[in-house]
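Trainee: make a model of this:
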Amino acid sequence: MIPYIRRAAAFCLLLLVALLANAARVQLFEADELNSSSANRRTTIDRYDQPRGDILVDGKSVTGSKDTGEQLAYERTYRHGPLYAPVTGYASQTYGTTLLENAEDAILSGTAPILAPLPLWGDITRSRQPGGDVVTTVEDSMQRAAYDGLAGRRGAVAALDPATGKILALVSSPSYDPEVLSGTGSSVTDAWARLNGAAGLPMLNRAIRQTYPPGSAFKIVTAAAALDARVVTDPDAATDTPSPYLLPGTSTTLPNEARGCGKASLAEAIRVSCNTVMAHLGVEVGLEGMLKAVGRFGFNDDDLRIPSGVARSNFDSDMSDDQLALSSIGQYDTTATPLQMAMVASAVANGGDLSRPHLVNRVTTADGDTVRQRGAETYHRAMNPATAMQLRRMMVDVVENGTGTNAAIDGVTVGGKTGTAQHGVDNSGTPYAWFISWAQEPGSGRPAVAVAVVVEDASANRADISGGGSAAPIARAVMEAALKSRG
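Mentor: Model prediction:
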């Protein structure tokens, strides 16, 4: 009997070793795969078993969490949801996360290693911390001024602190309430279908994810390129540009909406928005020079993040001279996000230095201890300081004596540039209204804010669309809010 008992014991020992080896294999080598499996309900349950951290504006949370008593316990809530949807995005138990809810998900959900009290704490204990908070750079008064100014019209506003790159306002209109997507069930799927099928595309973040032809607002970029390349040495001197201007290599003439553009100086061309002068200057700078110039402003950058991804603003790298001429006045295939055009205004306001735009100031633990902070960071030297000084003067002239008078603020130095961008087959679409600007208090060492506004305004009469008429008053309201907050 003893040999049989020994054999049985050895076999049982072998089985035990095999069992332990298999358990170790699962825990050490297959844990990640099993955790991420769609069939593993436990991961989803764990994700929603504690409140999510908050997103803060001006020190106050614009998000929250509520205990539903369901298996997926905590759902996301939003205060002033439509106002801040372009900043927060949504956190949905059904459809996942977008924008800041996505980019800072590890912080908000409590899984980020920097929230742990000790290195590798989460790996050792298999636990997670309470969700941390994300403190944004947005200012409530400016966000509301932009949102109220658009008043439900299709369009967007982006506002920056020129010196630091902080995003002070980020508005897309029409908007939506992200809370309707937070949970599960038919109400959520119905809301999803309704929002995605809406003609106004309320879930599209027009401020950072939609590109538009920038039209005449882009002439600031072309002017910077011409001055930096020394194609223009005296912005007040007459140019040799006829009006209308024959596009190179074609029989097509480019007209002007403004009067007095024949042989106009660069300064006059910016003040009254002459197409001919700016198209001609773009051709004289040349494709290579224009590409270098637009790149310094952020065009053609596929990797810009704020921390959410930003759509690429485009300036074609392979064009004939006639196409280059049109591109140099913000037409042809030239496109830009509102954030990109705010960056253009910001670079001028900041003496040629373009700060990297960012939406998150810092992140903290649930107890308020800062674990990561974002400071000012130079993105590019967009132009020479002397060029920026000349462009500042020209943009001020636009507001004081040109097409941007609707943006003027008593006692404040305001620079701006209007834009009316054609689009559609044979330019048959209702033009987009643009206005880019910056404002500086007398005696202040630096501008308080740079703003870009675009209004699609599909319901308006074509003749009534203009950057000065439709977009400039919105920019003025945002600038006034910025100045008041610093007063």
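
Trainee: all contacts plus neighbour counts: C-alpha atoms, from now on.
Mentor: Fine.

Trainee: how about the contacts made by the residue nearest to the spatial centre of the chain?
Mentor: The chain has Ile208 as the residue nearest its centroid, 3.3 Å off, counting by Cα atoms, centre = their mean. By Cα atoms under 8 Å, 6 or more residues apart in numbering, Ile208 lies in contact with 309-311, 337-339.

Trainee: any chance you could map the strands in the stretch 51-200 of the chain?
Mentor: Using DSSP state E, counting those that start in this stretch, the strands of the stretch 51-200 of the chain run over 55-57, 60-61, 63-67, 74-78, 91-92, 96-97, 133-136, 155-160, 167-173.

Trainee: the ones you listed: which one's closest to Val283?
Mentor: Smallest distance to Val283 across these (Cα to Cα): 30.0 Å, for strand 155-160.

Trainee: list the buried residues in the closest one.
Mentor: Buried residues in strand 155-160, defined by neighbour count with 16 or more other Cα atoms under 10 Å: 155-160.

Trainee: same check, this time on stretch 41-51
Mentor: Buried, per 16+ other Cα under 10 Å, within stretch 41-51: 44, 47-48, 50-51.

Trainee: so which of those residues sit within strands?
Mentor: The members of the buried residues of stretch 41-51 all map outside strands under DSSP state E.

Trainee: what would the residues you listed look like in a markdown table with distance to Ile270?
Mentor: Compiled in a markdown table, these are given as follows (distance: Cα to Cα, whole Å):
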| residue | distance to Ile270 |
| --- | --- |
| Thr44 | 56 |
| Arg47 | 54 |
| Tyr48 | 55 |
| Gln50 | 56 |
| Pro51 | 53 |
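
Trainee: and this one, so I can compare the two:
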Amino acid sequence: MTKYIRRAAGLCAVLLVALLVNATRVQVFQAPSYDDNPANRRQAIARYGQPRGDIVVDGETVTGSEDTGEQLRFERSYKDGPLYAPVTGFASQLYGTTFLENAEDDILSGADPMLAPLPLWNDITHAENPGGKVVTTIDPDAQEAAFEGLGSRRGAVAAIEPATGKILALVSTPSYDPAELSGTGSAVTRAWERLNGEADKPMLNRAIRQTYPPGSTFKVVTAAAALEAGVVTDVDEPTSSPNPYRLPGTTTRLTNETEGCEDASLRYAFEWSCNTVFAKLGVDVGLDGMTNTTANFGFNDRKLRIPFSVAPSNFDTRLDKAQLALSSIGQFNTRATPLQMAMISAAVAGGGSVKSPYLVERTTTRDGSTVASHGPSTLHQAMNPSTALRMRELMTDVVTEGTGSIAAIPGATVGGKTGTAQHGVDNSGLPYAWFISWAQADDAMEPAVAVAVVVEDAAARRGDISGGGDAAPIAKAVMEVALNASSDASSNGGG
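Mentor: Model (predicted):
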């Protein structure tokens, strides 16, 4: 009898061990596959079972969470949704997350272990942390000025603080309300289909995800390259620049839309945007010199994040001399995001240093304790400080004497560069209007802001002046706001 009891006990022990092994296999080794199974709704129910953390602009939340009382309980809500959509993105129960809602999802959803006072205990108990907050660098007045300036037109604005890389404005129009994509009802599906089907692409973030031919605004880069390479040593000396300029190895002749460009000095050519001068300068600098300079400004960088990814701006590294000439005036395959062009202007204003642009000042717990913070960092050294100083002079001349006079601001030094970018079959489309600029108050130690504006459906006539007519007033409005904010911060003892 004792023998059978021992056998039964042994069998029970084996079964118990097998049960424990299987439970361990399921709960530890196979847990991720069960968690990620689309049929498992427990994670979704838990994710939306508490309010999502908020995105903050200048101390005010621009997001919220609404209690629906349904199984997926809390839906995302937005304040001034179209205004901040290029910053926040959307958080949709059907279509996922984009932009800050995506890049900072762990903080906003409460999943980041840094939000827990005892992270290890939370791992054991699977307790849910309250969602944290994401504090942005956006200046709400600058954001609104850019948004209102663009109005119903397609375009984008990016504004940066040159000394730090803080993004003060990031606007794309036309825009949309991210709240339309919250929830799970049929209205959300219809909104998704409508927004994706619209010809104007309201969900496209033109400021960071759309690249444009930069046209004459790219001449800032070419001028810097010529100065850095020693091709130009005196901005007031005549250049050896024929008008028209025959593109090397071709019979194509490049002309200008302004007078006085033949053998013009760099200063005059920059003020009045002489294509022939800059095309030849690009060839004289050479492909290696131009590609190195563009890389130092941030072109061809596929790793830039702010914290979400930015489409890389393009300057081809394999060009013949004719293509190099065209690329050096912002044509051929040269393309840039508005953020990239703001970085170029910021490098001129900031002494030649390209600061890493960033959108998040810090992340915090729900009660405001800092989880992580962001500070200035140098991405590249685009040019020597002496070159940057000469470029500041040239950009200032554009506003005081050249095509960008409309951007002048009393009590401040403003530098700018107008431009147009032709496109369409045989350049038949209305040119994109560009204006890049920076501004420094007369009583300030450093520039307050660098701005890039592009207007896709500009109404101005073809020619470089259209950037001054369509885009410059928008940049001016943003710069005025930033100058006022900088003045207020200084008077209050801020930096």
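
Trainee: so after superposing, what's the score?
Mentor: Once superposed, chain against chain, the TM-score is 0.98 (TM-score structural alignment, normalised by the length of structure 1); 487 aligned residues with a Cα RMSD of 1.3 Å.

Trainee: sorry, back to before: burial measure for the closest residue to the residue nearest to the centre of structure 1 other than its chain neighbours, as a count.
Mentor: Excluding its sequence neighbours, the residue lying closest to Ile208 of structure 1 (Cα to Cα, 6 or more residues apart in numbering) is Val310, at 5.1 Å. Neighbourhood size, Val310 of structure 1 [other Cα atoms under 10 Å]: 21.

Trainee: pretty sure Val310 of structure 1 contacts Asn205?
Mentor: No - at 9.8 Å, Val310 of structure 1 does not count as touching Asn205 under the criterion of Cα atoms under 8 Å.

Trainee: what residues of stretch 297-309 of structure 1 count as buried?
Mentor: 297-301, 304-306, 308.

Trainee: typed the wrong thing, it's stretch 283-291 of structure 2
Mentor: 283-287, 289-291.

Trainee: secondary structure and distance to Pro244 of structure 2 for the residues you listed - can I get that in JSON lines?
Mentor: Listed next are the buried residues of stretch 283-291 of structure 2 as JSON lines, based on DSSP: H, G, I helix; E, B strand; the rest coil; distance: Cα to Cα, whole Å:
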{"residue": "Val283", "secondary structure": "helix", "distance to Pro244 of structure 2": "15"}
{"residue": "Asp284", "secondary structure": "helix", "distance to Pro244 of structure 2": "17"}
{"residue": "Val285", "secondary structure": "helix", "distance to Pro244 of structure 2": "19"}
{"residue": "Gly286", "secondary structure": "coil", "distance to Pro244 of structure 2": "20"}
{"residue": "Leu287", "secondary structure": "helix", "distance to Pro244 of structure 2": "22"}
{"residue": "Gly289", "secondary structure": "helix", "distance to Pro244 of structure 2": "24"}
{"residue": "Met290", "secondary structure": "helix", "distance to Pro244 of structure 2": "22"}
{"residue": "Thr291", "secondary structure": "helix", "distance to Pro244 of structure 2": "25"}
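
Trainee: okay if I get these as TSV plus distance to Val235 of structure 2?
Mentor: Converted to TSV, the buried residues of stretch 283-291 of structure 2 look like this (distance: Cα to Cα, whole Å):
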residue	distance to Val235 of structure 2
Val283	18
Asp284	16
Val285	15
Gly286	19
Leu287	22
Gly289	19
Met290	19
Thr291	22
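
Trainee: quick one, helices of the stretch 201-350 of structure 1?
Mentor: Applying DSSP state H, counting those that start in this stretch to the stretch 201-350 of structure 1 gives helices spanning 219-228, 266-272, 275-285, 287-297, 321-327, 338-349.

Trainee: show me what the second one is packed against.
Mentor: In this structure, helix 266-272 of structure 1 makes packing contacts with helix 219-228, helix 275-285, helix 385-401, judged by 3 or more Cα pairs under 8 Å, 6 or more residues apart in numbering; DSSP states H and E.

Trainee: show me how far the longest helix along structure 1 is from its chain's centre.
Mentor: Counting residues, the longest helix in structure 1 under DSSP state H turns out to be helix 2-29. Taking Cα atoms, centre = their mean, to the nearest Å, the mean C-alpha location of helix 2-29 of structure 1 is offset from the chain mean by 59 Å.

Trainee: buried ones in the helix or strand that that helix is followed by, by neighbour count?
Mentor: Next helix or strand after helix 2-29 of structure 1 toward the C-terminus (DSSP states H and E): helix 31-35. Within helix 31-35 of structure 1, no residue is scored as buried using 16+ other Cα under 10 Å.
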